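Visitor: heads up, no residue letters with this:
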């Protein structure tokens, strides 16, 4: 980076923090300076390799970011207040991403940039300047796009329309094995149960009523207190058949040895974050519970599924009344996407030949007040079944909560406070390679089998599907009052 750019950043410090509304000319001047500041910061972030890709930067609006949910709204902002509410969401994602990236910069690089309040002031300045005229709204709408996780060139090079049939056959065999395991008697030996912290019960319906109040886009907004209450209300117990330390859940950390990432099993932890889905013309809240194992150990030298770090995401999709409509789960590689309808829903039938169907081996029969237990196999950590009644095991451990956002900025040991995301700029967790990458690459998914960040979970090897698709639940789940469930 050139010396003049450093000087620009320093001289912009005052300009960006003294914004006034007295003159459009003054606002525009500050906006130009702020644009340079944010652009230069992004160049430095990219140069240092600390870009965070959980949300995607919006081309031409460097202070805004989008995800698949928000991108799905861009052509439907017709009611008063909807554009501004949408812009608020894009802006918050932009601030979140930039804040994490600035924290992850090496100290010598961070020292070249203005202090964090300058960036926050610049975001407000740029929003005011960019959207002073209604015509700019359409420019933003046209610019918002979130690319999918499938690399078409790989599908072309790998003769996808031929090789996908072999993948389809293998996937169907895998799901047949999962169904067969569910039909077997439940494992009762060597189980360790990880239970959520005990908390008071709350009225989920009342929480949801507050969350939807006065939301122009219909995206529920929770206070921190209500968010914690909902996560506690639907928290699963995790029962793992435990034969080695690789079957113990823990807290992720940077390693002080040659392994990039480790799981500290002495601190059982469940990471949580919110997401949203569009279902039957409503936007529904989703509770995501993520947990991690040290490894999926290889069973032999030819085991192409084994490798460092493993884990699952368990997701609860709530109706506006605060009752589960459906559950689903993936491993952190995006693999093994399982759907669990409830009494009020079902799996939609699939008719497409090369579109991976929604697979379900179990319907959750209990009501929303019954705590669920996820039973996992040893080594593979497959989700064998969901248990709908209290389960007593020889060993019970209480897990602790953590924010999924922590994984995007963790202190590295022996680096004098240097912080770094556990995920690379492409959303992949380094050091989690799997052998399947050598023969599944024609399906177009980057680094098949490797652990990845939220927003990067392609969950179908044939066809196209993402765990965070805005319509993911609606595509595969129907309500029982619809003919699709008959």
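Guide: Cool, got the structure. Every value quoted in this text rests on a predicted model; they were computed, and no experiment measured them.
Visitor: alpha carbons only for contacts and neighbour counts from here, please
Guide: Will do.
Visitor: now do stretch 126-141: distance to the chain's middle.
Guide: Distance of stretch 126-141 from its chain centroid, counting by Cα atoms, centre = their mean, to the nearest Å, is 29 Å.
Visitor: what's the answer for stretch 260-280, then?
Guide: For stretch 260-280 - counting by Cα atoms, centre = their mean - the centre lies 9 Å from the chain centre.
Visitor: likewise stretch 172-180?
Guide: For stretch 172-180, the distance to the chain centre is 26 Å (Cα atoms, centre = their mean).
Visitor: contact partners of that stretch?
Guide: The contact list for stretch 172-180 (Cα atoms under 8 Å, 6 or more residues apart in numbering) reads 359, 361, 384.
Visitor: quick one: residue 109 from residue 292, how far?
Guide: 32 Å (Cα to Cα, to the nearest Å).
Visitor: repeat that for residue 442.
Guide: Applying Cα to Cα to residue 442 and residue 292 gives a distance of 28 Å.
Visitor: got it, and residue 326?
Guide: 23 Å.
Visitor: same question for residue 270.
Guide: 8 Å.
Visitor: who has more neighbours out of these two?
Guide: In this view residue 270 and residue 292 are compared by other Cα atoms under 10 Å, and residue 292 has more residues nearby, 28 against 25.
Visitor: ok but the more buried one is inside a strand, no?
Guide: Yes - checked against DSSP: H, G, I helix; E, B strand; the rest coil, residue 292 lies within a strand.
Visitor: chain neighbours aside, what residue packs nearest to it?
Guide: Closest residue to residue 292 apart from its sequence neighbours, by Cα to Cα, 6 or more residues apart in numbering: residue 311 at 4.1 Å.
Visitor: count of neighbours near that neighbour?
Guide: So residue 311, with other Cα under 10 Å, has 21 neighbours.
Visitor: cool, residue 395 as well?
Guide: There are 11 residues near residue 395, going by other Cα under 10 Å.
Visitor: use this one as the comparison:
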């Protein structure tokens, strides 16, 4: 057991010093076109490392049929799509709106140097922006579409009594990444800026989050991503007509992204996490009756409480008092 733990630490460990940002000749940012909707105004800008590798590019899920009518699901890195949706929710303290942004990548590569535990295809990332009743961003939640690598970054719009006990406002270590513990927004103009999300090479881990003024965006090469409803992932067009879902719609993998099996995580983690499909990407349902359980804690007894489909309960589990 100690040897296995040491192995996992070696696999997962990375430097927790301040994250380095891409050099001037290697700056690529994925943006969505401006607009008056909440989803457009608050959409993050995704900055990626090593854009020369296709698997680092935000892509567009698609589907094709072989001559024998066998379906293949893939993520096309030649064009970028951000899937987005507004979801209101209420708690005893007030009414809020979640802006959900979902992006997918071709894969996490599967070599041995470095060795990535999350090797697999069609992997994805969620960024959830929680707005208060005045449509000001209070909290950023990032998580991979397998439910792993969860991170929270609160902002200056979050009331003091809503923070978890003991929350530190400096930098925070999150699964070996170094992220801010607090973002300051311009209180007089919450929409006059952009939230930048830096994604790590190969693994697509969130490496840093920061705010910039709209009129002083960094000089990155920009790629404009199309914005589509989150529901469109359930009706991918087929070349010969008709549509198919990005997710399995029957059998034991119902709700999981097609082709997202994670052999390494199954080998090293499934037996002690009590989940044969650990690490597999999945749909984020609207309610607990919609889709597969989207747990964010590896503790088997905390899976229901940490399920993001019930966002108020999910927040309470992690100590947030909205």
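Guide: Received, thanks. Just so we're clear, the structure is a prediction, and the values are computed from it rather than from any experiment.
Visitor: could you give the residue range in the second structure aligned to stretch 99-119 of the first structure?
Guide: Counting by TM-score structural alignment, stretch 99-119 of the first structure pairs with no residue of the second structure.
Visitor: so how far is the first residue of that stretch from its last?
Guide: 9 Å.
Visitor: then stretch 268-277 of the second structure?
Guide: 12 Å.
Visitor: what distance do you get for the closest residue to residue 221 of the second structure other than its chain neighbours to residue 56 of the second structure?
Guide: Leaving aside its sequence neighbours, residue 221 of the second structure sits nearest to residue 28 (Cα to Cα, 6+ apart; 4.7 Å). Going from residue 28 of the second structure to residue 56 of the second structure by Cα to Cα gives 10 Å.
Visitor: so between the two, which is more surrounded?
Guide: Higher neighbour count among residue 28 of the second structure and residue 56: residue 56, with 24 against 21, using other Cα under 10 Å.
Visitor: for the stretch 151-300 of the second structure, which segments count as helices?
Guide: 263-273 (DSSP state H, counting those that start in this stretch).
Visitor: and the strands in it?
Guide: 151-154, 171-174, 177-180, 193-199, 206-213, 221-229, 236-237, 243-244 (DSSP state E, counting those that start in this stretch).
Visitor: now tabulate those in a markdown table and tack on distance to residue 48 of the second structure.
Guide: What follows is these, written out as a markdown table (distance: least, Cα to Cα, whole Å):
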| stretch | distance to residue 48 of the second structure |
| --- | --- |
| strand 151-154 | 18 |
| strand 171-174 | 19 |
| strand 177-180 | 15 |
| strand 193-199 | 5 |
| strand 206-213 | 10 |
| strand 221-229 | 11 |
| strand 236-237 | 26 |
| strand 243-244 | 29 |
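Visitor: wait, which of those is closest to residue 96 of the second structure?
Guide: Closest approach to residue 96 of the second structure among these is made by strand 151-154 (14.5 Å; Cα to Cα).
Visitor: show me what that closest one is packed up against.
Guide: strand 137-144 (3 or more Cα pairs under 8 Å, 6 or more residues apart in numbering; DSSP states H and E).
Visitor: what does residue 198 of the first structure correspond to in the second structure?
Guide: Residue 198 of the first structure maps onto residue 34 in the second structure, by TM-score structural alignment.
Visitor: no wait, residue 141 of the first structure
Guide: Per TM-score structural alignment, residue 141 of the first structure is not aligned with anything.
Visitor: how many other residues sit next to residue 141 of the first structure?
Guide: 17.
Visitor: again, but for residue 267 of the second structure
Guide: 12.
Visitor: for residue 240 of the second structure, same thing?
Guide: Residue 240 of the second structure, neighbours per other Cα under 10 Å, totals 8.
Visitor: residues in contact with it?
Guide: Residue 240 of the second structure neighbours (Cα under 8 Å, 6+ apart): none.
Visitor: that one and residue 63 of the second structure, how far apart?
Guide: 11 Å.
Visitor: same question for residue 27 of the second structure.
Guide: From residue 27 of the second structure to residue 63 of the second structure the distance is 30 Å (Cα to Cα).
Visitor: swap in residue 271 of the second structure?
Guide: 32 Å.
Visitor: the two: which is more packed in?
Guide: Shown here are residue 271 of the second structure and residue 63; by other Cα under 10 Å, residue 63 has more neighbours (19 against 12).
Visitor: once you drop chain neighbours, what's closest to the more buried one?
Guide: Nearest one to residue 63 of the second structure, counting by Cα to Cα, 6+ apart, is residue 73 at 4.5 Å.
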